[in-house]
Each structure stands twice: as structure tokens, then as C-alpha cells.
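*Asks:* got a predicted structure plus its sequence, pasted below:
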Amino acid sequence: MRAVRVTRPDGPSAVTVADVPEPEPGTGVLIEVAAAGVSFPDLLMSKGRYQVQPDPPFTLGLEAAGRVLDAPAGSALRPGDRVAAFALGAFAERFVAPEESTFPLPDELTDEQGAGLIMNYQTAHFGLHRRGGLRAGEVVLVHGAAGGVGTAAIQVARGLGARVIGVVSTGEKAAVAARAGAHDVVLAGDWAAEVRKLTGGRGVDVVYDPVGGERTGESLRLLTQEGRLIVIGFADGAIPSLALNRVLLRNVSVIGAAWGHFVDTRPEVSRAIADDLARMAREGTVAPLVGPAFPLEDAAAALAALDDRRATGKVVLRTAR
């Protein structure tokens, strides 16, 4: 079968597609992949910079959607079931995922949408609901609101009953964030002043921040009393230093949300999140925005699009020949 391989950690240009032996189902769920989601961790792995870095050579990819070919004895899954799954090795025509990381795919979503349903949406739900305690009626500010991470946060926040303000860098990306469901969208140039205007000077209850860098300090200043800054990652490349006096005097919280590490030993949390995301999909709130779609052979170009920040929505790979 075809698979996207990393043989040396030199980034997207060094990624290749090769024929490899088909996997054995073993104790996991064997899945015929229809579409795979391209994420920032995949990009980091191609460069040898991810926090849990496999030794090359290995098959890249962490999430995919498709149909079950085989499942362990006693499993609720059956051959032919449509699923979304999370496990290393997803950029291939077939891969094996643990049953606890394999979830039924709602009928309302396509395979391409399912390829973007796990990492971004589970992280958004975990960060906003479990870690951030988001309540209906609160105001959420989402940085990087046009990418796969940001559009997921917009939709999950709406599904939890919040008002959402997105921050983007261009007018084109503003249209994407609005299509994802943001109530208001502001451009990054003077974003803090615009957010203050939109909220009548009140500020926001929650900031969802996958960007980091220089925005973090201003995000703290925008929080209302008892507001929460949810730290998702540092796409800007800079890990900011925080002015803890602001945290103290304004009675605000800075909260980390590392979904993957948390659910590794608590699969019941991931299952509960999947159930709630399925509810949101049935209600029409959650519908992943599929961005550029590449054939499996063009995996290097898909990773480069993510690396150059040219992509809006979720970048996916399709396995069909």
C-alpha cells in the first residue's frame, strides 16, 4: 500500500510516498483511509521537532477518516462503519488505530470533514469546556481564526452557546472565519482596539490562543474580571513571558490545554468529547471547513502549505487514486 514516509527530519521537502507492507489489525481497528487530516504536529514531526518524536523511518499522520475493515473481538465497531481515528501512521491507504481513539463518524459529515474532526475539535472542546469552563452567553476571542485550529474553536464555542470574535490577518481569512460561524471578525493590525469597540469596552471572558508571541500580553489586558486565557500552542514561534502582576490584579487565569497528553491515560474523556461533538454535528454547529485537499502523493505540498500559513480551513489528503 502507499504511505507517506519520513526518512530524515528535513521538513516537508524530504517527505516521500512509498510502498510499504499493509498493517495487521492485531488488537486495534484496521481502517481503510478515505481522507487524512494534515496538522501542525505532522509538520513538526517532518522536521524532527515534535514533543513525542518517532525515530525515522516512519509513516506520518495522526488523524484520518474512512471505513472499518476489521475490529477486535467484542468491539462495538463493525466492518463498513464510517469512523474518524487518531493514531500515528494515518497518511496511508490503511492504518491501525486503538479502539479508544476511533469514533463513529456522524452521517452529517463527509470523510474530508471527518479527517479534521479529532485533533482540532477535541482540543477546542477540551480547552473551552473542560479547562476553560466556558458558559453560554460568554464572549470568546479566537486567534488564528481562519485555520483548522481556529475554525474548530469558533464552532465549538458556538455549540457551547458563546458569542465568538475571530482575529485573522487578511480580508480573505476574515471571510473564512465568518463562514465558520464567528459573530464578528477583526484584522490583526489593530485587533485589540477593535475588540474593545465590539464589546463596549468590557473585553472578553475567554481568549483561545494557539498563536502566542506578542499577542498574549494584549490578550491578558482584554480579559474581564475572572476571564480565562486558554493556551493552546505557539504557532507564532515565540513562547511569551507573562506579566503575572496582571494575572493577580485583574483576577484572571492562564490555563494550559494539552488535550493529547491528557487523554492518553483518560480515554473516557475523549469518548465523552466525541459524543458531544457528534451532537453538535447533528445540530449543524460543528461542520469542519475543508481547506486545500491534496492527493496522497502531494503530501509534501500539503505540509508546505501549512508551513507557509497559506492554508485556510483544514488541509486534507485524499487516498483515492
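*Replies:* That came through fine.

*Asks:* contacts and neighbour counts: CA atoms only from here.
*Replies:* Noted.

*Asks:* tell me where the stretch 151-300 of the chain has helices.
*Replies:* 171-180, 191-198, 215-222, 244-249, 259-263, 267-283, 299-307 (DSSP state H, counting those that start in this stretch).

*Asks:* looking at those helices, spot the one closest to Glu63.
*Replies:* helix 259-263 (12.2 Å; CA to CA).

*Asks:* any residues touching the closest one, and which ones?
*Replies:* Gln122, Thr123, Phe126, Gly127, Val269, Ser270 (CA atoms under 8 Å, 6 or more residues apart in numbering).

*Asks:* tell me the helices and strands packed up against the helix or strand the second one falls within.
*Replies:* Using DSSP states H and E, Thr123 maps to helix 119-125. Packed against helix 119-125 by the contact rule (3 or more CA pairs under 8 Å, 6 or more residues apart in numbering; DSSP states H and E) you find helix 148-159, helix 259-263, helix 267-283.

*Asks:* below is structure B, check it against A:
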Amino acid sequence: MTDMIRAAMIEALGQDPVIRTIPAPAPQAGRVLVRMAASALNFADLLKARGQYQEPADPPFVPGLEGAGTILSAGGCPGLEAGMRVVVSAPGTMAEQVLVDPQAVQPMPDAMGWDQAAGFQVAYGTSHLALAGRGGLAEGDRLVVLGAAGGVGLTAVEIGAAMGAHVVAVARGADKLEVARRAGAAEGIDSADCPDLRAALRALGGADVVYDPVGAEPGEAAFGALRPGGRFLAIGFAGGRPPTLPLNHALVKNIAIHGFYWGGYRSLDPQALQGSMCALFDLFEAGRLSPVAGDVLPLDQVARGFGLLRDRKSVGKVVITL
């Protein structure tokens, strides 16, 4: 353990992070000290840096909502011990060491690499708990995934296919659609070359479930392609605004609209969160999930990582190594 560590730091809202040297956290009873190996970027990190996230933070603060590393001190917490490899789900993971509650860590599979583990929880956890829970996805269902090559959308494609759904991927560009196809999509629509997404989805047979991390016009179009009894999962608004959904159509077609915020399950239903992660680790160990980081950058290039995410130039998760 060292007296000082390096960390990314948001020093003013609206600015990219900078690298600073800060005091290392001291071990505490009842808390877990983790030496971080890698941390992943999420769209929520961009929102938080702009002051637009639902759980705001006043600068200066360390970004990052998830990561993976090795326990330095378990603080006497049952089931945890020094040297254990764990995933971490807590604010401030983009530092060389973090001190967190024991509920924020979970042992990870031996076969999972740091780059895979760092970005596994939020993206895979969101997709699995949303699809298997609120979405009620069943084998043979038609699942439409918007933003299908993004960090969260790509996991929805992979998990949906693993659950036996017929996955239709919507993404911008042939390269991104090919990534989605390799993840398990049965069909794809290039949103950059599709003047009427709703009509295109209906021509393919419509949707039983729509997984929407984009919002705006694509979300509205996909909602219009839902079959009677369909489910619409509002995951995020990377398109800049929530979709405007006609509730009269939801009523007439018996469509369910579900908002889903993975981080909220820490207090809403932590058992469901933990159970979902255990199920995902089982799928990984069975070889049915193959998480791949899109861009892996050292801590010194964290500002570049923010730029890749902001400009939508990343495919999959952006991972920062520590």
C-alpha cells in the first residue's frame, strides 16, 4: 500500500477529467480496500461530468461507476479476503485504490480478464435484469435493440440471443451491424440508411420487446413497431432526449412501458442485482457470453476515452487500465 495514488478527476462540470495524485484511502473495519486494475466508462459518466446525471456529484470528484481489481484489505467483511479478485460497483472507480462497502464488490470468475470484468457489470447487468425481469423476454420473442453496437446495446444483443430470442439490431453503419451480428443478431437495420425505421421494423415482423438506450426519434419509431402485448424498455437517452410515446397506443395495444435504471436496484432490490450477476457469471463460465472491450486505454488517456464515448466512436465498452 502506498501513501499517494493517481486518479482521474473531474474538477469542473462540463470539462474532461485530468490526472491528479491524491492520498491513498486507509483500510477500515467493515470496508473493503481494492487495488483497481481497470475501470470502464459509461454514458452515465458523461452525464455526471456535465452535472446532468440523476445522482449528481459536486466537483472535484473521481469518475467511474464500475471496475475490477484485487482486495488489499477485506476489513473483516465475511466472505471476502485479501488477494481476492473482485468486480466493483461504486462511484469513483477511476483511481488506483478505492475503499467501498462490501455490498459493492463481488468475486469474479477466475477465467475473466481485467478488461472483460471492468465493463461487465453495468452493461451486462442492465441488459440481463431488464430483459429477464421487466421485459419478460421469452424464447422465440422478437427483440429489437437500438444502439446495438454500443456498450449496453451490444450486451442486449448477446444476452437476448443467449435467451433464445430473435434479435433485430439497429445500429449506424455496416461495421457496427457486423459487430452486432457476431454477437448474435439475426437481422440488422442500418439507421444511417433507413428513412423510416418504424416501417422497416414492421416489414421484418415487428417486435415483442424493444430495448431502447437511445430514445428520441429511434425510440419513437421502435415503439410504433411493437406488437400487441409488447414491452418497451427505456434504458437511456443517448439520442439527447426521451422518446415521446403515445399512451393511447399503449392502452389499445396492451403495451407495457418500463423504465429501467440498473444502479437504482442497489436500494430497490439488491438481491435481484446480486442474483442477476451470479446468473451472468454462470453464462460466462459456460461460454455463452464473450465480453470484449472496445477500446482499452491507460489512465493518462482517460480524456480521450471520454471523447470516444461522447463522439460515439467506440464499439463496445471503453476501458481505462489502472
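*Replies:* That came through fine. Note that the structure is a prediction, hence the values are computed from the model and not measured.

*Asks:* got the contacts of helix 259-263 of the first structure as JSON lines, with neighbour count and distance to Arg179 of the first structure columns?
*Replies:* JSON lines is the format used below for these (neighbours: other CA atoms under 10 Å; distance: CA to CA, whole Å):
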{"residue": "Gln122", "neighbour count": "24", "distance to Arg179 of the first structure": "20"}
{"residue": "Thr123", "neighbour count": "23", "distance to Arg179 of the first structure": "20"}
{"residue": "Phe126", "neighbour count": "23", "distance to Arg179 of the first structure": "23"}
{"residue": "Gly127", "neighbour count": "24", "distance to Arg179 of the first structure": "22"}
{"residue": "Val269", "neighbour count": "16", "distance to Arg179 of the first structure": "29"}
{"residue": "Ser270", "neighbour count": "24", "distance to Arg179 of the first structure": "27"}
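
*Asks:* from the residues you listed, pick the one nearest Arg279 of the first structure.
*Replies:* Nearest member of the contacts of helix 259-263 of the first structure to Arg279 of the first structure, counting by CA to CA, is Gln122, at 13.3 Å.

*Asks:* dump the helices of the stretch 151-300 of the first structure to CSV, plus distance to Pro23 of the first structure.
*Replies:* CSV is the format used below for the helices of the stretch 151-300 of the first structure (distance: least, CA to CA, whole Å):
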stretch, distance to Pro23 of the first structure
helix 171-180, 36
helix 191-198, 48
helix 215-222, 44
helix 244-249, 50
helix 259-263, 24
helix 267-283, 23
helix 299-307, 20
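
*Asks:* you'd agree Leu289 of the second structure is up against Leu283?
*Replies:* Yes - checked against CA atoms under 8 Å, the pair Leu289 of the second structure and Leu283 is within contact range at 6.0 Å.

*Asks:* neighbour count winner among the two?
*Replies:* Set Leu289 of the second structure next to Leu283 and count neighbours by other CA atoms under 10 Å: Leu289 wins out with 19 against 15.

*Asks:* map that one across to the first structure for me.
*Replies:* Under the alignment defined by TM-score structural alignment, Leu289 of the second structure is paired with Val286 of the first structure.

*Asks:* separation between Gly213 of the first structure and Ser241 of the first structure?
*Replies:* 9 Å (CA to CA, to the nearest Å).

*Asks:* so what's the counterpart of Ala24 of the second structure in the first structure up against?
*Replies:* Under the alignment (TM-score structural alignment), Ala24 of the second structure pairs with Glu22 of the first structure. Applying CA under 8 Å, 6+ apart to Glu22 of the first structure gives the contacts Met1, Arg94, Phe95.
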